[in-house]
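Peer 1: Structure, please.
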Amino acid sequence: MSDIQTYAQTNAPAKTGKIMLVGLGPGAVEHMTGRARAAIAEADTIIGYVTYVRLVADLIDGKEVIKKSMTEELDRAIEALDRAKQGKKVALISSGDAGVYGMAGPTFEVLFQAGWTPDSDIEVEIVPGASALNTCAALVGAPLTHDFCAISLSDLLTPWPTIARRLDAVAYSDFVVALYNPKSGRRTRQIQEAQRIFLRHRDPNTPVAIVKSAFRPKQRLEFTTLEKMAEADIGMLSTVLIGNSNTFIQGGLMVTPRGYANKYDVAEGERSTKGGEQAGRSLSTGLNGWLEAIRESGKSAAELAVEYRLPEDYIAAALAAGPEEDIAESAEAEA
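Peer 2: I've put the predicted structure just below:
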């Protein structure tokens, strides 16, 4: 440690208060991390949406409890900062993970606007928790084994065109997608529009799982297809998981293959590498193999762009780059 760092730590202001952004996971004590339970026990004040406070009711006896409504996220953060300025330890709770559509973002916005920095006398700790994405996936099988993303359909703070562009991009790109906040009493059409966008790019029979109140008393699971998704029982407490082109449902489980079948044959409990493939190496259709193939194809950038569903200018740049660049990148990766 340098002298400057030592001096800075020695002369930094003493921490007077603390804000702990606690992810509760689904809510039951057995699904919380040990640190989440310890943070709640350590706190003087508990702040959260009334439903989330109810989830930890047996852990907060004797503490100051501040309950807020659904749309009062900034008010929760302001209350947390106010109590921390008084020297209190505050547990600001979120279901799932506080950094995934949770209270971490709004809290930092409030803190930064108030002039807070990490060196200030108020300490901030983020306590991670299992997100709805993880918990819902665990209930239905293994839908997230390959590339995935999450999109919220709530247009209370995000313009619909922005949401629609994101939906279109991920639908086209064949991601497995988790839809948060898919529907509410007032927002009923957003899930229909999401379905319309996905059907532009995906097979109508694409598997869909709908999980309501994961790991809670009113838990409900439903499997359906993209074509029938909007007809399902979907509400504000639901998370919608849309599979990719390889996702399947078998034995009551939704599974997205990782891609081992592209490289290996498995027969009678033994694994063998397919012709042209090498264990531990990129696929023959990986980057370098693909670059070699398109250069040898004799096709134009426009033709290849249609074939591979990639931007023409990207294809043109790949064709223009010399094979020497591929070799250099491969050697660097193996070093």
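Peer 1: hey, let's count contacts and neighbours off CA atoms from now on
Peer 2: Will do.
Peer 1: For stretch 225-236, what is the distance to the chain centroid?
Peer 2: 21 Å (Cα atoms, centre = their mean, to the nearest Å).
Peer 1: Could you work out the end-to-end span of it for me?
Peer 2: Stretch 225-236 stretches 20 Å from its first residue to its last (Cα to Cα, to the nearest Å).
Peer 1: who touches that stretch?
Peer 2: If you take Cα atoms under 8 Å, 6 or more residues apart in numbering as the criterion, stretch 225-236 is touched by 181-185, 191-192, 195, 198-199, 203-208, 210, 212, 222, 224, 242.
Peer 1: Now stretch 305-315: buried residues?
Peer 2: Buried positions in stretch 305-315, judged by neighbour count with 16 or more other Cα atoms under 10 Å: Ala305, Glu312, Ile315.
Peer 1: what comes into contact with that stretch?
Peer 2: With Cα under 8 Å, 6+ apart as the criterion, stretch 305-315 contacts Ala301, Ala302, Leu304.
Peer 1: most neighbours, which of those residues?
Peer 2: The most crowded member of those, judged by other Cα atoms under 10 Å, is Ala301 (21 neighbours).
Peer 1: So that residue versus Pro323, what's the distance?
Peer 2: Distance of Ala301 to Pro323, computed by Cα to Cα: 17 Å.
Peer 1: Provide a list of residues in contact with Val177.
Peer 2: Residues counted as contacts of Val177 (Cα under 8 Å, 6+ apart) are Phe148, Cys149, Ala150, Ile151, Val170, Val240, Leu241, Ile242, Gly243, Asn244.
Peer 1: Three-state assignment for it, please.
Peer 2: strand (DSSP: H, G, I helix; E, B strand; the rest coil).
Peer 1: Mind checking which of the contacts of Val177 are buried?
Peer 2: Phe148, Ala150, Ile151, Val170, Val240, Leu241, Ile242, Gly243, Asn244.
Peer 1: structure for this one too, so we can compare:
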Amino acid sequence: MSKLYIVGIGSGNVKTMTMRALECIKSSRVVVGYDGYIELIKDLVKDKIVISSGMGQEVKRCRIAVEKVKEGYDTCIVSSGDAGLYGMAGLVLEIENRINFEVVPGVSAVFLAASCLGAPLMDDMCTVSLSDHLIPWEVVKKRLVAAVQGDFVIALYNPRSHLRPYNLEKAVQLLLSYRDKNTPVGIVKNAGRKGERVIITTLGKVEYEVVDMMTTVIVGNSRTYIKDNTIITPRGYPI
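Peer 2: Below you'll find the predicted structure:
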């Protein structure tokens, strides 16, 4: 029976990809994905039937992947990071969950970014996407307020784009209403990829212009601190 693999490719670098993700890509006859993600794994899919498309075609890609499985092809649909976190897993299963499928986890951008910063995620944390393309901004604001009031370390996904140039600034100003301006912030662009850039700063000194959609922003909680250019959120062990 043919199978659909819903694969998280992490950064797209084979060094940060799970062995299972590599196995599933290699065993698939068809690989479906966003143009940019297919480019990242182009060396892995040279002998495959590759179906790629641009932003905004997510539903179409998922439907194609499902149809290819029904046609008898082992098929892989790829997401960056983890397929179950802002990836394709949910959308595929909303469309069709009565096929033979496997969700293959990947290393999410938040963990790749955290590894560049030190140990910012050692306490309770959450992720919030600043994209208001699918979720209204009022809902995004509500989630940010709940996260900061709960004193979570907050990882911001989709922080800033040319279509949403001010969402990160609006989010930071909202967080500053609840959190000290000296709260550590880590900004990691292209985590685990060529062109990786790491910036350690504070909530009151975020440079918005350096941030884009390939960037993850991690905001510390009330106990997070910077030590020797490393961000640390203590777990609470007595030392």
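Peer 1: circling back: could you dump the contacts of stretch 305-315 of structure 1 to a markdown table with secondary structure?
Peer 2: Shown next, in a markdown table, are the contacts of stretch 305-315 of structure 1 (three-state DSSP):
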| residue | secondary structure |
| --- | --- |
| Ala301 | helix |
| Ala302 | helix |
| Leu304 | helix |
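Peer 1: Is it possible to get JSON lines of the residues you listed that adds distance to Ser330 of structure 1?
Peer 2: Output for the contacts of stretch 305-315 of structure 1, formatted as JSON lines (distance: Cα to Cα, whole Å):
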{"residue": "Ala301", "distance to Ser330 of structure 1": "24"}
{"residue": "Ala302", "distance to Ser330 of structure 1": "27"}
{"residue": "Leu304", "distance to Ser330 of structure 1": "23"}
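Peer 1: Translate Leu74 of structure 1 into the numbering of structure 2.
Peer 2: Using TM-score structural alignment as the criterion, Leu74 of structure 1 maps onto Val59 of structure 2.
Peer 1: Grab the nearest non-local neighbour of its match.
Peer 2: Among residues not flanking Val59 of structure 2 along the chain, Leu91 sits closest, at 7.2 Å (Cα to Cα, 6 or more residues apart in numbering).
Peer 1: can you count the residues close to that neighbour?
Peer 2: The number of residues near Leu91 of structure 2, taken as other Cα under 10 Å, comes to 15.
Peer 1: Surely it is in a strand?
Peer 2: No. Looking at Leu91 of structure 2 with three-state DSSP, it is helix, so not inside a strand.
Peer 1: Trace it over to structure 1, please.
Peer 2: Leu91 of structure 2 maps onto Pro106 in structure 1, with residues paired by TM-score structural alignment.
Peer 1: Any figure for the gap between that match and Leu74 of structure 1?
Peer 2: Distance from Pro106 of structure 1 to Leu74 of structure 1, counting by Cα to Cα: 6 Å.
Peer 1: circling back to that earlier point, settle this for me: the residue nearest to Val59 of structure 2 is touching Arg61, isn't it.
Peer 2: No. Applying Cα atoms under 8 Å, one finds Leu91 of structure 2 not in contact with Arg61, separated by 10.0 Å.
Peer 1: okay, now the residue nearest to Asp75 of structure 1 when sequence neighbours are not counted: neighbour count?
Peer 2: Closest residue to Asp75 of structure 1 apart from its sequence neighbours, by Cα to Cα, 6+ apart: Lys68 at 7.8 Å. Residues near Lys68 of structure 1, counting by other Cα under 10 Å, number 17.
Peer 1: tell me the contacts of Lys68 of structure 1?
Peer 2: By Cα under 8 Å, 6+ apart, the contact list for Lys68 of structure 1 reads Ile47, Gly48, Tyr49, Val50, Asp75, Arg76.
Peer 1: returning to that earlier point: ok, now how distant is the residue nearest to Val59 of structure 2 from Thr215 of structure 2?
Peer 2: For Leu91 of structure 2, the distance to Thr215 of structure 2 (Cα to Cα) stands at 23 Å.
Peer 1: Also Val92 of structure 2?
Peer 2: 25 Å.
Peer 1: The two: which has the busier surroundings?
Peer 2: Thr215 (24 against 21).
Peer 1: Show me what the more buried one lines up with in structure 1.
Peer 2: When structure 1 is aligned by TM-score structural alignment, Thr215 of structure 2 is paired with Ser238.
Peer 1: quick one, what contacts that match?
Peer 2: Counted by Cα under 8 Å, 6+ apart, Ser238 of structure 1 has contacts Tyr180, Asn181, Pro182, Ile210, Val211, Lys212, Ser213.
Peer 1: buried subset of these?
Peer 2: Buried among these (16+ other Cα under 10 Å): Tyr180, Asn181, Pro182, Ile210, Val211, Lys212, Ser213.
Peer 1: Among those, name the ones in strands.
Peer 2: The members of the buried ones among the contacts of Ser238 of structure 1 that map onto strands under DSSP state E are Tyr180, Ile210, Val211, Lys212.
Peer 1: Leaving out chain neighbours, which residue sits closest to the aligned residue in structure 2 for the last one?
Peer 2: What it means is Lys212 of structure 1. Alignment note: Lys212 of structure 1 maps to Lys189 in structure 2; criterion TM-score structural alignment. Residue nearest to Lys189 of structure 2 in three dimensions, not counting chain neighbours: Thr215, with 4.1 Å by Cα to Cα, 6+ apart.
Peer 1: Tell me how far that neighbour lies from Leu112 of structure 2.
Peer 2: Thr215 of structure 2 is 11 Å from Leu112 of structure 2, where distance means Cα to Cα.
Peer 1: what touches both of these two?
Peer 2: Taking Cα under 8 Å, 6+ apart as the criterion, Thr215 of structure 2 and Leu112 both touch Ala191.
Peer 1: what does Leu133 of structure 1 align to in structure 2?
Peer 2: So, by TM-score structural alignment, Leu133 of structure 1 is matched to Val110.
Peer 1: On the three-state scheme, its match is what?
Peer 2: Here Val110 of structure 2 is recorded as helix under three-state DSSP.
Peer 1: surely it meets Ala155?
Peer 2: Yes. Judged on Cα under 8 Å, Val110 of structure 2 makes contact with Ala155 at a distance of 6.6 Å.
Peer 1: Those two - which one has more neighbours?
Peer 2: Neighbours per residue (other Cα under 10 Å) separate Val110 of structure 2 from Ala155, with Ala155 holding more: 26 against 23.
Peer 1: For whichever residue in structure 1 pairs up with the more buried one, give me its contacts.
Peer 2: With TM-score structural alignment as the criterion, Ala155 of structure 2 lines up with Ala178 in structure 1. By Cα under 8 Å, 6+ apart, the residues touching Ala178 of structure 1 are Leu133, Phe148, Cys149, Ala150, Ile151, Thr239, Val240, Leu241, Ile242.
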